[in-house]
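Trainee: sequence unknown, structure follows:
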């Protein structure tokens, strides 16, 4: 967890706006790692040790070193400016926890979807859920050391993404890289909001 001083736990009086962002993705793509890497406060984690009950339920191929899993959510905070703060909610990746998304998604500005290209097919159902719920999102490709590199056009085609959906490369362990991904999402959602307002006026 991130070590912070007591002074860092409180927001400055200048903060005027807070935005809520969901971080979603398939099981084991790095959501807990990303929230932890960017949070300026010690992140809240609801991880439990995986037991034999997970055998045959959670797909561990390629994740042999994984010993814990999120069962409710991860929570972190990032102050983007003297006036704007971002609250991050990382969701569990397994299908059996997807009912939690309904409550977590309420009031969210947008969604950052983490994807592991080593298990690309695991992300198809996640993207479908976002489309069903009508949530705006951006895609962040979490680059693991043994991940193959693909061109953006290949990834967009494989994931069946709309041309306007942003795709960025990131390292969930790196704060700068992860914050850049979140900024891309916020800029995308802000653009969508402006477009929708323009359509409403016309």
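Mentor: Good, I have the coordinates. Quick caveat, the model's predicted, so the values are computed rather than measured.
Trainee: make it CA atoms for all contacts and neighbour counts henceforth
Mentor: Will do.
Trainee: my guess is residue 77 is in a strand, correct?
Mentor: Yes. Assessed with DSSP: H, G, I helix; E, B strand; the rest coil, residue 77 lies in a strand.
Trainee: wait, it touches residue 40, no?
Mentor: Yes. The criterion here is Cα atoms under 8 Å, and residue 77 meets it with residue 40 at 5.9 Å.
Trainee: these two - which one has more neighbours?
Mentor: residue 77 (24 against 18; other Cα atoms under 10 Å).
Trainee: dropping in the other structure now:
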């Protein structure tokens, strides 16, 4: 991933873009769909549906009682990071946050180069299972705290300790509704992946 993209044989001297799959993960109601909507340069595909009584009984909505819709399959968007070396096209896959979709989560994450984990500081405990799944898949990841209006104001070191993150794992804050803020979080993940020589390269687009 850190090497220079190959030249496009159809256009000598023009560098090809590199395509890579990235997972946007996190527990229920953490802002994954909002982030993909904010980031995507194309009209995003979303699979949000109205939450029914059965879903409300199955999924814990503690501290998020105002949530009325939920992702039932996967969200999808695309974001191009252009640079002088041809650029990187990221295919963004948002995962459902409910435990019962764990088999689907494994399918979605297959072939991804890394993951951006969204965390809600009001519900830190909900994030551990997601990070466990990512680590089981062998994916490198970065963590982004999505700040809500009533989010506790924790120091970043306290948040890192609470999540038991490795020193090299990036930890940033963001507003998942805001494009610039979400892009900063995505770039933190990409820079983390670029710095790891064990991460395979993406594919020419």
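Mentor: That came through, no problem. What you are looking at is a predicted structure, and each value in this text was computed from that prediction instead of being measured.
Trainee: quick one: TM-score?
Mentor: The TM-score (TM-score structural alignment, normalised by the length of the first structure) is 0.86; 184 aligned residues with a Cα RMSD of 1.6 Å.
Trainee: can you tell me what residue 195 of the second structure aligns to in the first structure?
Mentor: Using TM-score structural alignment as the criterion, residue 195 of the second structure maps onto residue 191 of the first structure.
Trainee: now do its match: how many residues are near it, please.
Mentor: 12.
Trainee: please apply the same query to residue 61 of the second structure.
Mentor: Neighbour count for residue 61 of the second structure, taken as other Cα under 10 Å: 14.
Trainee: which non-adjacent residue is nearest it?
Mentor: residue 67 (7.7 Å; Cα to Cα, 6 or more residues apart in numbering).
Trainee: and the gap between that neighbour and residue 99 of the second structure?
Mentor: According to Cα to Cα, to the nearest Å, residue 67 of the second structure stands 17 Å off from residue 99 of the second structure.
Trainee: that older thread, could you look up the SS state of the match of residue 195 of the second structure?
Mentor: When classified by three-state DSSP, residue 191 of the first structure comes out as helix.
Trainee: which residue ranges of the second structure form strands?
Mentor: Assigned by DSSP state E, the second structure shows strands spanning 18-25, 48-50, 69-71, 75-81, 88-94, 114-119, 140-146, 171-174, 203-204.
Trainee: and of those strands, who's closest to residue 191 of the second structure?
Mentor: Closest approach to residue 191 of the second structure among these is made by strand 140-146 (9.8 Å; Cα to Cα).
Trainee: just give me the mean distance for that closest one relative to the first structure.
Mentor: By mean Cα distance after the TM-score superposition for the first structure, the fitted strand 140-146 of the second structure averages 0.3 Å away from its aligned residues in the first structure.
Trainee: in the first structure, what residues pair with that strand?
Mentor: Taking TM-score structural alignment, strand 140-146 of the second structure hits residues 136-142 over in the first structure.
Trainee: contacting residues around residue 71 of the first structure?
Mentor: Contact analysis of residue 71 of the first structure by Cα atoms under 8 Å, 6 or more residues apart in numbering lists 46-48, 92, 97.
Trainee: correction: the previous question concerned residue 156 of the second structure.
Mentor: Contacts for residue 156 of the second structure were tallied using Cα under 8 Å, 6+ apart; they are residue 171.
Trainee: kindly recompute the last result at 10 Å.
Mentor: 145, 162, 171-173 (Cα atoms under 10 Å, 6 or more residues apart in numbering).
Trainee: same question for residue 88 of the first structure.
Mentor: Listed by Cα under 10 Å, 6+ apart, the contact set of residue 88 of the first structure reads 19-23, 34-36, 38-39, 43, 73-78, 108, 111-112, 182.
Trainee: again with residue 162 of the second structure
Mentor: Contacts for residue 162 of the second structure (Cα under 10 Å, 6+ apart) come out as 121, 124-125, 156.
Trainee: now, of the contacts of residue 71 of the first structure, which are buried?
Mentor: Among those, the ones that count as buried by 16 or more other Cα atoms under 10 Å are 47, 92.
Trainee: got the contacts of residue 71 of the first structure as a markdown table, with distance to residue 195 of the first structure columns?
Mentor: Listed next are the contacts of residue 71 of the first structure as a markdown table, based on distance: Cα to Cα, whole Å:
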| residue | distance to residue 195 of the first structure |
| --- | --- |
| 46 | 37 |
| 47 | 39 |
| 48 | 42 |
| 92 | 31 |
| 97 | 33 |
